[in-house]
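Asks: Could you work out the structure for the sequence below:
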Amino acid sequence: MKGSQVSIQNVHKQFGDFVALDNIDFTIKQGEFFTLLGPSGCGKTTLLRILAGFEFPDDGAVLFDDVDVTGLPPNKRHSNTVFQNYALFPHLSVYENVAFPLRLKKLPKNEIDEKVRQYVHLVELDEHIFKKPNQLSGGQRQRVAIARALINEPKVLLLDEPLSALDAKLRSNLLVELDHLHDKIGITFIFVTHDQSEALAVSDRIAVMNHGHVLQVGSPFEIYESPATQFVAQFIGETNLFEAKVVKCESYKVEGKADIEHMVTLNVPALGMQAQLTGDTQATKEEDKNILVTDYEHTDEGQQVAFTVRPEKIRITLEEPNVNGRKDINVFKGIVEEPVYTGFQSKFYVKLEKTGTIVKVFKQHQNYLDEGPEIQWKDTVYISWSAEDGYIVEDIEK
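Replies: Modelled structure (predicted):
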């Protein structure tokens, strides 16, 4: 069983005056686990329904392997859909629910029996094969729905928030099973979710959507580490985000590295004056009022941008860090306003000394009491991060 390449070409959809999809255009690769990610109302389910044939676009086209399927009904496409509410027949057993699509095709009884048992085994429900849906857990019912969708051997499996009705632990377990299932059968999975952690965990690539637009398409690493817009930076995980202005662009040699870095100096009003990097925290030189960030996009001087740095990229210490004169390390002093212990990590909300801005810092717990003194509420601390760990984004939605 092999998947199809799915091309979405300038798809536009309106419901009255409401624009659900505004000229969506991208291609999903054959056999890819691809996720449509975004908040409620962003257009992801509408796009999935268009791919399935339950809705039709006002403009644009949908192609499966270069064949235009835009006007075809669901049963004429090489795709099947798994819904969040399972859509099982309550009066039929697992066996009969999975067999139902084959009975509609009037296949021979022995062929139906062989295929049903094959797909029930694929989703690991052999011992439950003759139970009714009300005798199964939520995760088991969803696996029945997946087996029924797969038994027609589609080239594309569409999954409309299939885990949203499950509790957190069950959702996590089924997500892993879904990923393994994709690896086994190799068809194209198109997965709709509003849960960032789900998308990051299983996807080959992700399309982040908002207000009917696709803001960024990329791998989980690219989406998280290199967000294209303010919305993507804030929606994917947690981050610190500030308005900034580019005041200088230059090439810069980082000690210990062979390559020349393209560096940008930013004026970030919310962060105010930076401590002098030689150790004199009372410095007031003009160049120390800015921060440095590695320039991946080659921005221009005078450009208004947004600057983001993830909380886990920031180091927090009770002692001022010794940066050995390195200009690519940004250092600020502040007070711990709120420490939050979450088991595997602690979250610190640090109020900066100069501006009062709150910066989020996450500290992973790797070794028990092996990382120096414990940081507590109202402690004076220093936060620091490398220029490589900040990122410049432009908000294209403005």
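Asks: going forward, measure contacts and count neighbours with C-alpha atoms only.
Replies: Noted.
Asks: Next secondary structure element downstream of the longest helix anywhere in the chain?
Replies: Counting residues, the longest helix found in the chain (DSSP state H) is helix 168-185. Past helix 168-185, heading to the C-terminal end, the next element that is a helix or strand (DSSP states H and E) is strand 188-193.
Asks: and that next one, what other elements does it pack with?
Replies: When contacts are defined as 3 or more CA pairs under 8 Å, 6 or more residues apart in numbering; DSSP states H and E, strand 188-193 sits against strand 33-37, helix 44-52, strand 156-160.
Asks: Alongside the first, I'd like the structure of this one:
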Amino acid sequence: MRGGKSSVLTAPLLFNSSCWHPRIYSNGLVHRITVSGVTESALVSLLTLSILIANLVVIITINSSKYAKFIHPQPRYLVTSLACNDLAIGLLVTPLAAFSALVHCWPYSEIVCQIQALLRAALPQQNAMILVFMAVDRYTCMLHPDKYHKHSSKKGCMLVLSLTLMGSLTAFGAVVIRRGGYYYNGNGLMACEPFYQRPSLRILAACLFYFPTTMALMYFYGSALHVDRLRHRQQINICAILVQPMLTNNIATKNSLNEASEQVSSNELRQSIRTTRTMGAVALCFIVAVTPWTIQEVVTACTGSKMPPAVDFFITWIAMSNSFWNPFIYWSLNRKFRGISRSIIKTKIFCRKKYSSSVISSSCNLGHQEGCCANGDMCFMTLQKDNEVIIEEDRESTESQDRGGFPPTPPPPPPYHRANSQHCPARKF
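Replies: Next up is the predicted model:
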């Protein structure tokens, strides 16, 4: 309903939007399926599947032993926590909207609607807090590396993440737990959301979700990347000042200074810079995805109007798609992550094993070619390669014997014998 900022709003009854309402159920749910409903349901299903697969790959890859040496423990916990939150969104929030988008009604019970409304608000808020913690982590690592490595710990990181999650669930639980604190949004999310009795509370919730997070992300990442740029310039200037007076004195000194200047940017610093840039891209994607949704929330709450259903659906699901873009950014910007995740997918999911030539040659023989290798051609190629190696070793040993006093090998046959021998059949042993 339309009202001013001081008016008290009442949530619409969920039973009126239920698929089992006599007004809806008597006509049959099949007649409610339209082309737009099928399109919206397909988009929701595709996004849900993408969120689940992408975040599962992130969780497995980030916590694998191969990738552990390329990332510090604390950012690994934060990235894992963010991926787990996105995975929870893909499991508990977005799938319920697939069927309701198809039939444009709520097919589940009221308790499911209440739980979904709570998670719909608490999990994105927790994601915003995790992004802020990631920005603070990168800021401290780039500006104060000694203090960062001294005070960073797994227990402290997990304690902060647990407290923020409990705080988000408590804050939005106070809104949703009462009757009338949730409703079915049949235009945008196609699922249940928290209902605010006053427009001012709706504006406050949207602003607290967006503005502190955006300002913190821009400040911390901007400062960290600026320090990295200044540090790079200082390294170039220092190396130039040190090398220039020595150019006319000693070439060896110049080479040693060049080696020292290359060692200034250590693996630790480069690893921190790569992690900072990747997390900065994740933060930028978050800002781009949720900005239209925040503007819509503020405008509709201030004016008391409603957006067109197609526009509301498009803006809402762009914001929800942020759970998929985070793994895509990891994949695009991190070469190590891309290679290790491909290896894990091939070996763990598609069960493709990497065979080395030494292992195959030691296990494959003429009598057990079928049992030791999954592919007979692989065994044949390996044996052929081993035979070539043996022939080459025999030739080298023969040459060494010739140099040691043994009779020389006979010369090759004349050219005409060589031409005639080309037509001779190959002997079978």
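Asks: Can you give me the TM-score here?
Replies: Aligned and superposed, the two chains score 0.22 in TM-score terms (TM-score structural alignment, normalised by the length of the first structure); 154 aligned residues with a CA RMSD of 7.6 Å.
Asks: got a markdown table for the helices and strands packed on strand 188-193 of the first structure, with mean neighbour count and distance to A149 of the first structure too?
Replies: Rendered in a markdown table, the data for these read as follows (neighbours: other CA atoms under 10 Å; distance: least, CA to CA, whole Å):
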| stretch | mean neighbour count | distance to A149 of the first structure |
| --- | --- | --- |
| strand 33-37 | 26 | 16 |
| helix 44-52 | 23 | 12 |
| strand 156-160 | 24 | 8 |
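Asks: got the buried residues for whichever strand or helix holds I24 of the second structure?
Replies: Taking DSSP H and E as the definition, one finds I24 of the second structure inside helix 22-25. By 16 or more other CA atoms under 10 Å, the buried positions in helix 22-25 of the second structure come out as I24.
Asks: for it, the distance to its chain's centre please.
Replies: Relative to its parent chain, helix 22-25 of the second structure has a centroid offset of 43 Å by CA atoms, centre = their mean, to the nearest Å.
Asks: related to what we said a few turns ago, in TSV: the helices and strands packed on strand 188-193 of the first structure, plus distance to L266 of the first structure.
Replies: TSV is the format used below for these (distance: least, CA to CA, whole Å):
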stretch	distance to L266 of the first structure
strand 33-37	31
helix 44-52	35
strand 156-160	42
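Asks: Tell me which of the ones you listed approaches V232 of the first structure most closely.
Replies: Shortest distance between V232 of the first structure and these, using CA to CA, is found for strand 33-37: 10.3 Å.
Asks: Report all helices and strands that that closest one contacts.
Replies: So strand 33-37 of the first structure, by 3+ CA pairs under 8 Å, 6+ apart, packs with strand 188-193, helix 196-202, strand 205-210.
Asks: H12 of the first structure: which of these is closest?
Replies: Comparison of those against H12 of the first structure by CA to CA identifies strand 205-210 as nearest, at 14.0 Å.
Asks: what's that closest one packed up against?
Replies: Strand 205-210 of the first structure makes packing contacts with strand 33-37, strand 213-218, helix 220-225 when contacts are defined by 3+ CA pairs under 8 Å, 6+ apart.
Asks: Go through those and pick out the most buried.
Replies: Taking mean count of other CA atoms under 10 Å as the contact definition, the stretch among those with the greatest mean neighbour count is strand 33-37, which reaches a mean of 26.
Asks: Please identify the buried residues of stretch 330-348 of the second structure?
Replies: Residues of stretch 330-348 of the second structure classed as buried: Y330, W331, L333, F337, I340, S341, S343, I344 (neighbour count, 16+ other CA under 10 Å).
Asks: Including secondary structure and distance to G280 of the second structure, could those residues go into CSV?
Replies: As requested, these are exported to CSV (DSSP: H, G, I helix; E, B strand; the rest coil; distance: CA to CA, whole Å):
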residue, secondary structure, distance to G280 of the second structure
Y330, helix, 11
W331, helix, 14
L333, helix, 11
F337, helix, 16
I340, helix, 22
S341, helix, 21
S343, helix, 26
I344, helix, 26
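Asks: Distance to I24 of the first structure added to the helices and strands packed on strand 205-210 of the first structure, as CSV?
Replies: Output for those, formatted as CSV (distance: least, CA to CA, whole Å):
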stretch, distance to I24 of the first structure
strand 33-37, 12
strand 213-218, 7
helix 220-225, 18
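Asks: Go through these and name the closest to L292 of the first structure.
Replies: helix 220-225 (17.2 Å).
Asks: Out of the helices and strands packed on strand 205-210 of the first structure, which gets nearest to F18 of the first structure?
Replies: Using CA to CA as the criterion, the shortest distance between F18 of the first structure and those is 13.0 Å, found for strand 213-218.
Asks: Assumed T164 of the second structure was part of a strand.
Replies: No - according to DSSP: H, G, I helix; E, B strand; the rest coil, the state of T164 of the second structure is helix, so it is not within a strand.
Asks: still on that earlier bit, tell me which of the helices and strands packed on strand 205-210 of the first structure sits nearest to G139 of the first structure.
Replies: Go through these one by one with CA to CA and the one that ends up closest to G139 of the first structure is strand 33-37, at 20.1 Å.
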